[in-house]
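Colleague: coords please:
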Amino acid sequence: MDFRPINSDHAVQSASFSLILDGPISPAAVQALSRRRDLIAELPAVQNPEAFEFNMGASGAAPQPKRMSGVQLAHLRPDGTPAWALRMMGPELAVDCSRYTRWARIWDTARGYLEGGIRAIVDAGVRRKVAVLGHVVADQFEASRANYDLRDALRENRFLASMAFGAGATWHNHVGWFEPVHDSSRSWLNQLNIDVFREPTTARLLLQITHNQEIRLQPPVDIENISDLIDETMNALHSQNKRVLGDILTNEMAKQIGLDLNGQ
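Modeller: Alright, predicted model coming up:
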């Protein structure tokens, strides 16, 4: 075959889980998280990243930058890249994982880190609500040659333009939609990016499938009452990601990565 998953039994390069709040996380919550000894025992690398938010001025005035400070607790590999990270920045609380095994184990760990972040926000005393629950998964497959046969990895499907099968070595195909939901207080955004690109450091030719999902809550939900909804939602987003992969991967590739549409 012209493609193989980047891992022996799955293709996940990274997975992230996030909460977007209805306003910025307070400095007190950031400080509280940076002092959580139970979390630091597992995520000992403490960093304080900064970012800038640009707000448009009135009447065409130049955008005004606003500095945002946050905290990241991480478990680093020897090369300095995070295998796990818990971040607070602006209105976002997020967990990033690039050491994926299987869903049940990964989600159990990620949920514990998110709950630690939620507790820090609640204990800081600033009432916040959750506006968005998000989940992103990136799967990667390495091509064995530049003139690969894309049909070794992907089947013709409703998410992929037919020209991709003759587009050459590198290309991208990005599509988005809102999945139907029965609850009018929620909307379900899906963004599916399929790309083939050369990795800058190794020149490897990689097929990457990035599936971003957001559950947008209207009205937002009090963060103190979000735990059960987080678990229910993330499991639903995981199932949706598997369904999408089942639609686009060949049967052989799905078998190689252990994609089980009925299990985990």
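
Colleague: alpha carbons only for contacts and neighbour counts from here, please
Modeller: OK.

Colleague: ok so residue 244 is a strand residue?
Modeller: No: Residue 244 sits outside any strand when classified using DSSP: H, G, I helix; E, B strand; the rest coil, being helix.

Colleague: can you give me the helices in the chain?
Modeller: 27-34, 37-42, 103-123, 227-248, 251-256 (DSSP state H).

Colleague: who are the packing partners of the first one?
Modeller: Pointing back at helix 27-34 there. If contacts are counted by 3 or more CA pairs under 8 Å, 6 or more residues apart in numbering; DSSP states H and E, helix 27-34 sits against strand 71-76, helix 103-123.

Colleague: would you do the same for the sequence below? I want to compare the two.
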Amino acid sequence: MPSETGKDLQEEASGFSPINDDHAVQNVVFGLSFSDWVKPEDLGQLAQEYLSLQEELPAFQQVDTNEEFGVSLSYKRPDASSIWVFRFSGNNIAVECTRYTRWDKISNKALGYILAACRSIIARNKEVEFFQASFQVIDKFVTADDTYRLSGLLNKCPLIVPKAFDSGRSWHSHTGWFEDKASDLKILNRLELSAGGEDFFDTNIGKISNRSFVKVDHLQETRIQTMNGTQVLEKLNDLFAMLHIGNKNTMTELLGKPMQKKINLWSDDE
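Modeller: A predicted model of the protein is given here:
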């Protein structure tokens, strides 16, 4: 059950607030797929590529099934929920963060893990190809008002079904589209919005309360483009920077200007 600090839901009963003080990001996931499969020797090479990996992500879980082999490393809160998770198994690399701060800090750390895994694969297989980079961002907005006016948070735009604006507290909207970025690169966007009510522990009054929420889940996946080892090491940062801007563009179309300002959507350090 989530808890909330630093918020006065009574003052914000007439409108929404981001789940955090200065941004709405609940979690982000960076992903990359490749044409080979993780093998035991890759894990040893990974430890050499990123010497502090075990120190930064001390919770270890090996993945070893008939379908895939690999490892999951994480850094956890006292309640055992994960703050950072690094998965390197099968033919995928994924890094998830549930304590987002700002883009530069989070992306540098996440892409550092991913590039270390890429180098460990390349060291064994110079012919490996990398494809389908993915970037998922989940934003959450909350209000104490169970009869809220959705148009105070979201714009009426093609990204959300019109019915959501007169469906009351609970509704769902799911859409998708392609963007052409270059002759050899398309981006598939999947946008899922959901709304409802939830219980949470309100630290301001010391007991369980109920609130309304709107969750925005935006997933981008690259299509067509493949990269060899040299290209992935050179281009991965720029590729994810482009996906980051793609998410901000989507949120700009979706969110009303008051909330854009509240979460500093286009601030220099975001």
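
Colleague: which one of the helices of the first structure lies nearest to residue 78 of the first structure?
Modeller: For the helices of the first structure, the distance to residue 78 of the first structure is smallest for helix 37-42, at 15.5 Å, taking CA to CA.

Colleague: give the contact list for the nearest residue to residue 219 of the first structure once chain neighbours are set aside.
Modeller: Spatially, and ignoring its direct neighbours in sequence, residue 219 of the first structure is nearest to residue 185 (6.7 Å; CA to CA, 6 or more residues apart in numbering). Neighbour list for residue 185 of the first structure: 217-219 [criterion: CA atoms under 8 Å, 6 or more residues apart in numbering].

Colleague: filter these down to the ones in strands?
Modeller: 217-219 (DSSP state E).

Colleague: any of those residues buried? List them.
Modeller: residue 217 (16 or more other CA atoms under 10 Å).

Colleague: any idea how far the residue most central in space within the second structure is from residue 117 of the second structure?
Modeller: By CA atoms, centre = their mean, the second structure has its centre lying nearest to residue 28, at 1.8 Å. Distance, residue 28 of the second structure to residue 117 of the second structure, using CA to CA, to the nearest Å: 19 Å.

Colleague: residue 257 of the second structure too?
Modeller: Distance from residue 257 of the second structure to residue 117 of the second structure, by CA to CA: 40 Å.

Colleague: who's more crowded, the two?
Modeller: residue 117 (25 against 15; other CA atoms under 10 Å).

Colleague: so what's that one closest to, chain neighbours aside?
Modeller: Ranked by CA to CA, 6+ apart and with sequence neighbours excluded, the top spatial neighbour of residue 117 of the second structure is residue 46, at 5.9 Å.

Colleague: now for the aligned residue in the first structure for the one you found: which residues touch it?
Modeller: Aligned against the first structure by TM-score structural alignment, residue 46 of the second structure finds its counterpart in residue 33. Contact analysis of residue 33 of the first structure by CA under 8 Å, 6+ apart lists 71, 116-117, 120.

Colleague: check residue 26 of the first structure too.
Modeller: Residues in contact with residue 26 of the first structure (CA under 8 Å, 6+ apart) are 121, 124, 126.

Colleague: which parts of the stretch 1-150 of the first structure are strands?
Modeller: In the stretch 1-150 of the first structure, the strands defined using DSSP state E, counting those that start in this stretch lie at 3-5, 12-21, 45-47, 50-55, 64-69, 71-76, 82-89, 92-97, 129-143.
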